[in-house]
Each structure stands twice: as structure tokens, then as C-alpha cells.
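# fold the stuff below for me.
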Amino acid sequence: MALGNQASKHLEESNVKTLAIHLLRTEEGVVGQWDEGHSCTPRSDEGDRNAVGDRACSVIDMNGTAPARPDLHDPVRSGLRPHRAALDMVRLGRQGLLLHPCDCFHKAYSLRLLVMVAHSPPPLATSSSSPTLNMMTPEGPPTAWSVEESAGACQSRGVSQSKWLFFLKTFGAALVVIYICVPFIIRLFPAILGKVVYLNMVKFPFFVDLKNPGELLNHTANFYLTSEEGVNIGVWHTVPASRGEEARGKDRRWFEDSLADDNPIIIYLHGNGGTRAMDHRVQLMKVLSKAGFHVLALDYRGFADSTGEPSEAGVTQDSVFLYEWVKARSHGNPVCLWGHSLGTGIATNAARKLQEKGNPADAVILEAPYTNIRDAGAYHPFGKIYHIYPGFEYFFLDTFALSNQVFPNDENVKKMTSPLMILHAEDDNVVPVSMGKELHEIAINSRHPRDVILILYPAMLGYKHKFIYKDPKLPEKLWAFLNNI
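Predicted structure coming up:
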């Protein structure tokens, strides 16, 4: 039977068998063939030896059938129509390349083609139990492979590959199921979306003692305030660097009294996830302290070491309470609300509430602000995953209202009378810069333009969503803004 017919037959069968081509030379120029039990039957046809030249060959069906041996020096002329991969491997053999059998696993056609090539005349072991092919590798001395070892190695690799393939298929199927189910779960249980908004369960960085801020920030004190019954919020107070030496070893009372000096005060309202000890937050506090500002950074209820559970009304109340507490001790020094990311919505909520109480904030700074939480959700990296999902707005965006999460910056800036500064990086990959520009337009169309400042940072600076503190001129810009209020 010709090799081409053998290949076709193997391909058509549901249980694909293994076809192997062995290019070898025996000590006496004799070609052997092996059956399933690996018994060796020598063939010493002189015509065959002459036809092949200095290399003898045998085409072997590993299931026991030994077809007629063709002339592989010219397989087409001899009437042989082997699989193309087999011809390619024969050519490799002629070029003196040695391939390990398992490396010649041609999976695309479900046909295994095993090629072994010899360069010198190593002997062929004729043991009836396990014949050995002595192969000369290009890099070194001859290497002995037994047919039994080669078949076992390939079978072992095949089993391993099958297990990995099964695992990948199962894992992929699980991801698809999760992807499909998540929107339904969120719609049925809107409170889950609230957890995603705040991410307060992510208390990063780990292993930081929030009661001892001196490990991260100099001249900083930690204390707690009760914003309402049953809710205690953790706060860090960093004094201006100019008072750093004076602050060494001082108690909370000294820090509280220091708010009455002549330095402006910034209340920092951070974004979702993590604690007040996150690096980019700490770095901003360092910049502001060095610039001569008092900085008070709080963790809203449910965040870090603060008690309670977060909600839009709750985190807004925490911020309003801290502002009023600081303002009562500032002796007329300006107190500014600085919100970042999610904190921008908290800052404008607090400013609007303070205004309604007749005590508007002295100034508001929004870093990487959004128009409202619904719009922010559409552009958030998590939201982008589901943009192609049918009913994306219904399952996700409309559910924000069901979970009582609005944070309407766009509506708040229409009503606010406090001076406003907006900082936004053009390469922000979480909140698009277009939202910052839109808020600026809303603000200047609802008040005197002198009270609104927009500062955009080119993408080439790489400030993205949380690195605006790296702007070397940031302190200068802040002082220019606050000096005009």
C-alpha cells in the first residue's frame, strides 16, 4: 500500500493511528521493520539498498502494517504521494537536521508523523524486546532512542496537552458564563453595584498602621471624629512642612490648634478603593504640605479603619462634618475641598449642602472629575468590558439610580457659588478629559467666568488619572487660585 493511501486512510478513520517515517542506516545496510510488539524483522533486499543509496529507509505503520518501502530520494517519481508534512520532514533529513519524534507532532491534520534521521552508520539494535535507533545529533555525540521510549514520550506529551486543552476550554466556558450572568445579578441586586462604586472592601495598602502615619508622612497626626451616631471616621492631619520641626512629639491638641495659623487648609477627599495611605494620595499630601498648606485626609465611613457602611448620603455627611469641624477651628483661614475621581462627586455634594446651610465652601478643587456617576460608569474600564453587551444601559447605567448612586457633578456646579478649579490630564484612562471640559462649560455658563479655572495637562506628561501631583508648578497654580478668593 502506498504511503499516500495509508495517510488518506488514517485521516478518514475516526480513531487516527500513528504513521512514522524512519530514515536510518543499519550497520550492514539492512532495513528493519517493527510490529506492535516491537519485534524486529530484518530486510536485506540489495535492490532496495541500492535504490536508497547510502541511506536505507522503511515506512512503518506503528499498528503493525509495513507498506512497501518507497524511494524517498524522489518520492513523486516513484509514484509515492505522501502527506506534504512528511515530504517537508524528509527534506529536513536530507539537510542533516535531526528532529525529536515528539517535535514532529503535526496536529493540524490529526496525523502524527515521526521523523528520525541518521548522519553516520550507527548500528541498529536487533533486540526483539526494544530495538534502538542510534541517532547522531548535529550538536553532539550519538543519542539512542528506542521505539518504545519515543512512542511513550509522545503519548505522555499528548496526554499532557489534552489536559491543558481541557482546562483552557473549561476556564473559557466559565468566563463566558460569568460574563453573561453578571449583568443580571447586578440588576437584581443593585447594592452590589454600590460595592463596585466604592470598593471600600479593598483596604490597600496592606500592613500599614493607620494610627501611626509617621511611617509614611512626617509631621502628621492621626485622629478620629464621630460624624454621626455610630460612625467614626479616621483622619490624617499633615501640617505645613515649615512647621515640621515644631510638630515633633506634639499631641492631637497641638495639631488642632495649629489650624488657626495663617496657612490655608485643604480637605482631601480621595477616590474609590484603598485607604488614605495609598501612595499617590500620600505623595499629593507631601506636595501640598511642602507648598505651605494644612492637609486633612479622611477615610469615609466603611473605608479603612472608619466604621459604618458607605452610601452617597453617608460619605457626603462625613465630608460636611469634617469641613464644619475644621472651619470652626481655622480662625478665618480659607478651607478648600479637594476631591479626586469619585471624591469630586463627594466634594460638590458637600459644597452644595454647605451652601444650602448658608456656609458655602471657601473653594473647591476637582481633580479628574466626571459629570455624574452614570456617565462615569459608561467610560470606566469595567464598564467598557460590557459596552457590546445587549441592554448595557439597562443592566448597568440605569441600575446606578436604583442603588441610590448619582453624584451629580454637572447639576451641583450649576448651583455652587464657591470658586472652582478643575484639573484634568488629557491622557486620563479612567475618566475622559471631555468630562472635565464639559463641567467647565457648565460652570462658566452658570456664574462669572472669573470664578472658574480649568487646567489641562498634555498627554505627553503622562499624568493619567492620579499623577497630577507630579506637576512641578502645581503649588504655584494653587496659590494663584486661592489668593483670588
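
# rest of the way, CA atoms for contacts and neighbours
OK.

# if I look at Val239, how far off is Glu246?
Plainly put, Val239 is 10 Å away from Glu246 if you go by Cα to Cα, to the nearest Å.

# another one to check against the first:
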Amino acid sequence: MSNWGYIIIITLAVYFVASVALYYLQEYFIFKPEKLDKDFQFHYNNQVVEEYNIETRDGAIINGLHFKVDNPKGIVLYLKGNSKSIKGWGKFAVDFTRHRYDVFMLDYRGFGKSTGRRSLKAIKRDLQFVYNIMKEKVDEKYIILYGRSMGSGFAAKLASINNPKMLILDAPYYSLSKVAAKFIPFMPVSLIMRYPIPTYKWLKYVNCPIHIIHGTQDKLIPFKSSIKLSKIKPKLTRLYTVIGGGHKNLNNFESYHKMLGEIINSKMRRLNLSETSIGVVHSSKKLNAEA
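Here you go, the predicted structure:
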């Protein structure tokens, strides 16, 4: 066998081993959990919060926090990103409680105090289980789904099989496979991804208002991904642009808070298109010249 033959075989062998390694080790790259002791005490200034430990059918424990307000307008199910725990994410609840909305945040399996073997199927099942509990206490027309970064895909999935008041996606990705392909373009991502999380597929089946918020300077998940997502259900979707916003700093922009307040306090009104300029065609250059 020629030297080129040996090189090709070795290259293919390395490629195969790397693919297998990525298949089994991808959780270490996708998830960045923070573990919390069982006796850890959550505390947030000027917030009323109650901790919950929800047992799933396979014996896992999903730990969550319920931020409460007097006479709430509804409740926000906040699905966080892929890092740390609700210990830090809980600080963002104020962005909703100040508008008199309760907030429920949870940690995915392996994050914070939550336990259980993690898989895409298990996470989706856990979230639906929590949503079902919420539905028993609150009518769906008062439930807002808010998904941040990785949580945006899970929020889209929940909205696709339920009937919440609205869906808010914060810095969403078209699919997690697309994000991975950006960093490892030479690998067979579509074959090895165990967490493809195809937001775009699930969004097709969402029938509630969809609000997408994205920063123009997001280096991790490009703004163009939200533009693509906004075209899937255009009649139900509004895209909000945070000029100069990155992936982790939208909360530091005044425009973000104005947008969020406008979104969660908005009321759907039927639009009478007969009273608008829809259908009006601009005159052609030829007609303008003759005029």
C-alpha cells in the first residue's frame, strides 16, 4: 500500500474516533451546569419566592423557584440558558414581577439541585410535566413562555403542543445543530448531535403570538437566525432588535426593558385591514413622468 493509502486510512480512522467522541462527550460542550447543595438557601432582595422540588415519573427531582406578586396578571415560565443554575438566573425575575407577573424558573436535570439522567427526551418530558402542573392552577391564557438562548428551543417546543398566551424568544437559535456546525464545520453534525433542538421545526406548529428579541452584535447566535425564525410564522411574529446588544448583555439595554414591557402588557386587537393602505400600489416611474 502506498503512503497516500496509509494517510487516507489514518485520516478516516481519526475522523471516525473524533465523531464517536463528540457523540458521547457533547454534553460537556453543550451544558455548563452549576451544582448546588441540597440545603442551599435561595435569597433575592425585595422578592417573594417559594422553592419547589418536583418529582418526575422516573424518580428525578426538578428544582424550581416561584417568584410571587400580589394579584398577578399571569405567570411566566422562564426557561434559562445552558449555563450555571437558577441561583443566578433568578435575578432576572424582577423584569417580570415589576409588571405584576409571577415567574417560575427551573433547573434542567443536572443543574443546581435538579437530579436525574439528562437526555433531550427527558428534558422535554420534564418541561411538559411542569407545564401540566401549572395548567392545573392557572388558565393557559395567563401563561407566558419565555425562552432564553438554549431555553428558546424548549420554549418553542412547549408552545407547539400547548396553548399559552404568548411565546417570547430571547436570542434564539435556528437549531442547535446549526450553532454546532458553526464551530465544527468539518464534522457530521446532523448525524452525531443528540441535542439538535430544531427550534425552526417546532415554531411551525405554534399558534400563539410569537415575540423574538435579539441583539445585533450577538457573536454566539447571530441576529440573522432570528430573522429566519421570524419568517416561519410571519403573521404571528414580531421581531425586536436591540441595537448593539450581544448574547449575554441584553438586560443592560434600556431598549430591551421597554420592549419587554410592551410585549407582556400588550393586548391582541383585531386589525381591520380595510381601513389601512394595504393593497395600494405605488405609481410606476412612467406614470409619474407623464403626470
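
# higher neighbour count, Val239 and Glu246 of the first structure?
Comparing Val239 of the first structure with Glu246 by other Cα atoms under 10 Å, the one with more neighbours is Val239, at 30 against 12.

# the second structure: which residue goes with that one?
Matched across to the second structure, Val239 of the first structure falls on Lys68, judged by TM-score structural alignment.

# grab the nearest non-local neighbour of its match.
Closest residue to Lys68 of the second structure in three dimensions, ignoring its sequence neighbours and counting by Cα to Cα, 6 or more residues apart in numbering: Asp102, at 4.9 Å.

# measure how buried the counterpart of that neighbour in the first structure is and give me the count.
In the first structure, the residue equivalent to Asp102 of the second structure is His294, according to TM-score structural alignment. Here the count is done by other Cα under 10 Å, and His294 of the first structure has 25 residues near it.

# ok, now the one 5 residues further on?
When counting by other Cα under 10 Å, one arrives at 28 neighbours for Asp299 of the first structure.

# that one contacts Glu309, correct?
No: in this structure, Asp299 of the first structure sits apart from Glu309 without contact. The criterion is Cα atoms under 8 Å, and the distance is 11.7 Å.

# strands of the stretch 1-150 of the second structure, start to end?
Read by DSSP state E, counting those that start in this stretch, the stretch 1-150 of the second structure holds these strands, from start to end of the chain: 32-33, 48-55, 61-68, 74-79, 83-84, 101-106, 143-148.

# kindly apply the preceding question to the stretch 351-485 of the first structure instead.
Taking DSSP E, counting those that start in this stretch as the criterion, the stretch 351-485 of the first structure carries its strands at 363-367, 420-425, 452-457.

# now these in CSV, with mean neighbour count and distance to Asn272 of the first structure?
Formatted as CSV, those follow (neighbours: other Cα atoms under 10 Å; distance: least, Cα to Cα, whole Å):
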stretch, mean neighbour count, distance to Asn272 of the first structure
strand 363-367, 25, 13
strand 420-425, 24, 17
strand 452-457, 16, 22
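
# now those as CSV including distance to Ser289 of the first structure?
Compiled in CSV, these are given as follows (distance: least, Cα to Cα, whole Å):
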stretch, distance to Ser289 of the first structure
strand 363-367, 16
strand 420-425, 19
strand 452-457, 21
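
# which one, of the ones you listed, ends up nearest to Trp164 of the first structure?
Closest of the strands of the stretch 351-485 of the first structure to Trp164 of the first structure is strand 420-425, at 43.6 Å (criterion: Cα to Cα).

# so that closest one corresponds to what in the second structure?
Correspondence between strand 420-425 of the first structure and the second structure is established over residues 210-215, with TM-score structural alignment as the criterion.

# after superposition, how close is that stretch to the first structure?
Mean deviation of stretch 210-215 of the second structure relative to the first structure after superposition (mean Cα distance after the TM-score superposition for the first structure): 0.6 Å.

# ok, and what's touching that stretch?
With Cα atoms under 8 Å, 6 or more residues apart in numbering as the test, stretch 210-215 of the second structure has contacts from 166-172, 223, 226, 230, 236-247, 250, 263.

# verify the stated contact: the match of Val239 of the first structure with Tyr44.
No: Lys68 of the second structure sits out of contact with Tyr44 when judged by Cα under 8 Å, with a separation of 11.9 Å.

# can you name the residues that contact Arg117 of the second structure?
When contacts are counted by Cα under 8 Å, 6+ apart, Arg117 of the second structure touches 60, 109-110.

# do that again at 10 Å, thanks
Arg117 of the second structure makes contact with 58, 60, 109-110, 123, according to Cα atoms under 10 Å, 6 or more residues apart in numbering.

# which of those residues also appear as contacts in the first structure?
Mapped onto the first structure and checked by both residues aligned by TM-score structural alignment, their matches' Cα atoms under 10 Å, those keep the contacts 60, 109-110, 123.

# ok so, going back, between the strands of the stretch 351-485 of the first structure, which one is nearest to Leu193 of the first structure?
Put simply, out of these the one that sits nearest Leu193 of the first structure is strand 363-367, at 23.4 Å, with distance taken as Cα to Cα.
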